[in-house]
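Asker: output the structure for:
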Amino acid sequence: MTKRYIVLTSEFGSGARLLGKCLSEELGLKFYGEDDLLIKAARDSDIDEKVLRDYDEKLGSIVFDESSQLNGNVLDLDADLPFKIFKAYSSAIFKTVKEGPCILMERGADIVLRGKVDFLNVYCYTSDMNKKIERCMRVSGIAEKDAPKFIAGQVMQRKFYYKSFSNIERGKMSEYDLCINTDTFDTDALSMEKCTEIIKSSL
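Answerer: Okay, here's the model as predicted:
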């Protein structure tokens, strides 16, 4: 294995969290998901964990129509808070990679580490809305009727985060080392065995 780190960025509902756990077991690397990094950021900064969770919820509750603009005026927030949060996540991510080889998911890890740490940059996506909804229900505990709106909110939350803190176009194939459609290789929405093998062979 030539690369010591893997960063997973994903389209919500693509099963990236499941994939990260499968990779962790297969490669013997620690996996840090979104919640793990949130807890680390809260522990190592002066920002309360509830503030970080409320920020996620506030962003995720917004669904934009085509005419909406992604800008700071959309949210009723302390103007400095988003930057404090990004700084807290950045610090947590750097501290995590210093602890040793690992797999990181989301929280802008690809933004933070780009040009500073050599990592395999993977983007996971899916074209099957039914599987997105199934994963949303079974992994996140969201009711089926609420899943489409929840998924849309998560998509916009992540787009907003990237637009705020980088010039990276989230989801653009040329930004990543490997883009993988999880539904092409695994028929079961919760199975990531083939995708795991593809990423393993890319290290």
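Asker: could you use CA atoms for every contact and neighbour count after this?
Answerer: Will do.
Asker: ok, Met137 - how many residues close by?
Answerer: Met137 has 17 neighbours, counted by other C-alpha atoms under 10 Å.
Asker: give the contact list for it.
Answerer: Ala143, Glu144, Ala147 (C-alpha atoms under 8 Å, 6 or more residues apart in numbering).
Asker: let's see this one next, to set against the first:
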Amino acid sequence: MSNKIIVLTSELGSGARLVGKSLSEKLNIAFYGEEDLLIRAAHESGLDEAILKEYDKQLVCSSLSSMDSDLSKQVFQAYSDTIFKLVEAGPCILMERGADIILKGRKDFLSVYTYTSNSDKKIERCIRVGGITAEEAPAFIEEQSLQRERYYQSFSDIKRGKMNEYDICLNTDVFTEDALDMTKCVDIIAASL
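Answerer: Predicted structure coming up:
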């Protein structure tokens, strides 16, 4: 694998973070989750982490037309610069933050979308991995899904979750009995490299 980049985009609760971490261990390459990318983007751009976190919240609470376009450009540029820097450093796995939009057109990355058909497993993952209570999980899933969709809308005309935008689309529940066991999903992605 020479300078191979894997980008994970996901439906919340599909287990993409688990896939990314396990794939990172299997391939012995770095994994950068959403929070990792936020922290790096803040540090490297000079933007305060609180600004980036507030931007995420605004995506849920505000209409896109009321968002500060200068701030949107700054946020996208911060993530773009960070993602390009990580990609230039060598093979890695990037999760969310528009990495598939930013790297679109490059030939050296594999774009993977994970989704789930089992709402019980989605909620279980939110509880067991995200530390969300069972009562909070449905609202949290809805809020995060809206935030991710609006993030895409603010930077591109790509329809998030549209299958023809990705190289591989995995319904993680087809390959798992235990909601946290992503072994088969990891094997499928690794076999495609």
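Asker: what does the superposition give as a TM-score?
Answerer: For these two chains in superposition, a TM-score of 0.94 is obtained (TM-score structural alignment, normalised by the length of the second structure); 193 aligned residues with a C-alpha RMSD of 1.5 Å.
Asker: tell me which of the contacts of Met137 of the first structure you also see in the second structure.
Answerer: Retained in the second structure: Ala143, Glu144, Ala147, out of those (criterion both residues aligned by TM-score structural alignment, their matches' C-alpha atoms under 8 Å).
Asker: go ahead and confirm Phe31 of the second structure touches Glu96.
Answerer: No. Using C-alpha atoms under 8 Å as the test, Phe31 of the second structure is too far from Glu96 to be in contact (11.5 Å).
Asker: looking for the alignment partner of Val97 of the first structure in the second structure.
Answerer: In the second structure, Val97 of the first structure lines up with Val87, judged by TM-score structural alignment.
Asker: what's the distance between the nearest residue to that match once chain neighbours are set aside and Lys57 of the second structure?
Answerer: Spatial nearest neighbour of Val87 of the second structure, chain neighbours left out: Ile5 (6.9 Å); criterion: C-alpha to C-alpha, 6 or more residues apart in numbering. Ile5 of the second structure sits 28 Å away from Lys57 of the second structure, going by C-alpha to C-alpha, to the nearest Å.
Asker: these two - which one has more neighbours?
Answerer: Ranked by neighbour count (other C-alpha under 10 Å), Ile5 of the second structure and Lys57 place Ile5 first, with 24 against 14.
Asker: hmm, back to that, by neighbours, which of the kept ones among the contacts of Met137 of the first structure wins?
Answerer: Ranked by neighbour count (other C-alpha under 10 Å), those have Ala147 at the top, with 20 neighbours.
Asker: nearest spatial neighbour of the residue of the second structure sitting at the aligned position of Ile168 of the first structure, skipping sequence neighbours?
Answerer: Structural correspondence for Ile168 of the first structure with respect to the second structure (TM-score structural alignment): Ile158. Closest residue to Ile158 of the second structure apart from its sequence neighbours, by C-alpha to C-alpha, 6+ apart: Tyr152 at 6.8 Å.
Asker: before we move on, what about Asp56 of the first structure?
Answerer: Nearest residue to Asp56 of the first structure in three dimensions, chain neighbours excluded: Gln157, at 7.7 Å (C-alpha to C-alpha, 6+ apart).
Asker: need the contact list for the residue nearest to Ile158 of the second structure.
Answerer: Going by C-alpha under 8 Å, 6+ apart, Tyr152 of the second structure touches Gly98, Ile158, Lys159, Arg160.
Asker: try it again with 7 Å
Answerer: Tyr152 of the second structure is in contact with Gly98, Ile158, Arg160, counting by C-alpha atoms under 7 Å, 6 or more residues apart in numbering.
Asker: contacts for the longest helix along the second structure?
Answerer: Longest helix in the second structure by number of residues (criterion: DSSP state H): helix 69-89. Residues from elsewhere that reach helix 69-89 of the second structure, judged by C-alpha under 7 Å, 6+ apart: Ile5, Arg40, Ala41, Ser45, Leu52, Arg97, Ala99, Ile102.
Asker: tell me where the first structure has strands.
Answerer: 5-10, 30-32, 102-105, 120-125, 178-181 (DSSP state E).
Asker: gap between the residue nearest the centre of the first structure and Phe31 of the first structure?
Answerer: Residue closest to the mean C-alpha point of the first structure, counted by C-alpha atoms, centre = their mean, is Glu106 at 2.6 Å. Shown here: Glu106 of the first structure relative to Phe31 of the first structure, a distance of 12 Å by C-alpha to C-alpha.
Asker: ok, Ala42 of the second structure - how many residues close by?
Answerer: 21.
Asker: ok, it touching Lys53?
Answerer: No. Ala42 of the second structure is not in contact with Lys53 according to C-alpha atoms under 7 Å; the separation is 9.9 Å.
Asker: per the alignment, Cys169 of the second structure corresponds to what in the first structure?
Answerer: So Cys169 of the second structure corresponds to Cys179, using TM-score structural alignment.
Asker: need the contact list for that match.
Answerer: So Cys179 of the first structure contacts Val122, Tyr123, Cys124, Met173 (C-alpha under 7 Å, 6+ apart).
Asker: if I pick the last one, what's in contact with it?
Answerer: Pointing back at Met173 of the first structure there. So Met173 of the first structure contacts Cys179 (C-alpha under 7 Å, 6+ apart).
Asker: again, only this time at 10 Å
Answerer: Val122, Tyr123, Cys179, Ile180 (C-alpha atoms under 10 Å, 6 or more residues apart in numbering).
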